[in-house]
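> Okay, structure incoming, though there's no sequence with it:
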């Protein structure tokens, strides 16, 4: 491939274009998982002991903590994978390129699975807490 530049040129081969698109996609996954990490931290902060008891569901905090660990594990795996992609420039045959492409597909499936499970957990949480929060310092109705 020559280089891991992300700009796509007319003279790039199909394999070069695929590697460049995969690199951009991988960076997006990492950024999204970093955002999810922050979001999970906020959700865990919301699910203190008091809220967990009010929801009659002690597992809410446990589920978010578990998802936080899973998110961190996937984030670390993607960082490691990102580092290994630097060797793409050493590929001299189609078999090597295809190995990288297949590996990327595997990570794509893992990322999408993780994202789906996280979204379902969040939806479940918001469905559970809907209507159970009271606003502090809410304006009194006249």
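Everything's here; your move. Given the structure is predicted, the values throughout are model-derived calculations rather than measurements. Residues are numbered from 1 along each chain as shown.
> going forward, measure contacts and count neighbours with C-alpha atoms only.
Fine.
> Now the spatially most central residue of the chain: which helix or strand?
Central residue of the chain (CA atoms, centre = their mean): residue 33, 3.2 Å from the mean position. Assigned by DSSP states H and E, residue 33 belongs to helix 14-46.
> Mind giving me the packing neighbours of the helix or strand following that helix?
Next along the chain after helix 14-46, taking DSSP H and E as the criterion, comes helix 49-54. Under the contact definition 3 or more CA pairs under 8 Å, 6 or more residues apart in numbering; DSSP states H and E, helix 49-54 sits against helix 59-84.
> Also compute the angle for the helix it packs on relative to helix 14-46, please.
Angle, helix 59-84 to helix 14-46, by axes from the mean of the first three to the mean of the last three CA atoms, to 10 degrees: 150 degrees.
> Centre of the chain to helix 59-84, how far?
On the basis of CA atoms, centre = their mean, to the nearest Å, helix 59-84 sits 8 Å off its chain's mean C-alpha point.
> For the residue nearest to the centre of the chain, give me its contacts.
Contact partners of residue 33, counting by CA atoms under 8 Å, 6 or more residues apart in numbering, are 71, 75.
> Structure two is appended below for comparative analysis:
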């Protein structure tokens, strides 16, 4: 992941904006990784564990992944605008948007972890 350079002369607002963008890039990377891992775990759940319920849960995560990535990328396309904010209302708007995206990511990640935990429990029981 590429880091935005933070300079001594950056304002507090510029630092926050750059860190928010780094955080968003990290989330996008994580969601892409979850997509790859979910594909593999769905195949294992189906082929090795013969657990269609777990497979379907991973397939739902994969399906939701497209919407999550779309929301992230749509938001990322607006980040140039928040770099140009000159008043508090503008800053608050983008702060609130970032919080919505953070909550979306957190909910998605928690759901994924829950299904993954079920998968590993099933794998332990299967063997």
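Arrived safely. Since we're looking at a predicted model, the values are computed, not measured.
> where does the TM-score land?
After superposition, the two chains reach a TM-score (TM-score structural alignment, normalised by the length of structure 2) of 0.89; 125 aligned residues with a CA RMSD of 1.7 Å.
> re the thing from before, find me the equivalent region of the helix holding residue 33 of structure 1 in structure 2.
Aligned by TM-score structural alignment, helix 14-46 of structure 1 corresponds to residues 12-44 of structure 2.
> what's the mean distance for the matching stretch versus structure 1?
The superposed stretch 12-44 of structure 2 is, by mean CA distance after the TM-score superposition for structure 1, a mean 0.7 Å from where its aligned residues fall in structure 1.
> what about that stretch, distance to the chain center?
Worked out by CA atoms, centre = their mean, stretch 12-44 of structure 2 lies 4 Å from the chain centre.
> Buried residues of it, list them for me.
Residues of stretch 12-44 of structure 2 classed as buried: 14-15, 17-22, 24-25, 27-28, 31-32, 34-35, 38, 41-44 (neighbour count, 16 or more other CA atoms under 10 Å).
> Then stretch 60-75 of structure 1?
Buried residues in stretch 60-75 of structure 1, counted by 16+ other CA under 10 Å: 60-61, 64-65, 67-68, 71-72, 74-75.
> And for stretch 84-102 of structure 2?
Quick answer for stretch 84-102 of structure 2 (16+ other CA under 10 Å): 85, 91, 94-95, 98, 101-102.
> Now the two most distant members of those.
Farthest pair in the buried residues of stretch 84-102 of structure 2 (CA to CA) is 85 and 102. Separation: 20.4 Å.
> Pull the contacting residues for residue 79 of structure 2.
Contacts of residue 79 of structure 2 by CA under 8 Å, 6+ apart are residue 21.
> which position in structure 1 aligns with it?
In structure 1, residue 79 of structure 2 lands on residue 85 (TM-score structural alignment).
> What separation is there between its match and residue 29 of structure 1?
According to CA to CA, to the nearest Å, residue 85 of structure 1 and residue 29 of structure 1 sit 15 Å apart.
> go on, residue 62 of structure 1?
Per CA to CA, residue 62 of structure 1 is found 25 Å from residue 29 of structure 1.
> what's in contact with stretch 34-42 of structure 1?
Here stretch 34-42 of structure 1 makes contact (CA under 8 Å, 6+ apart) with 64, 67-68, 71-72, 75.
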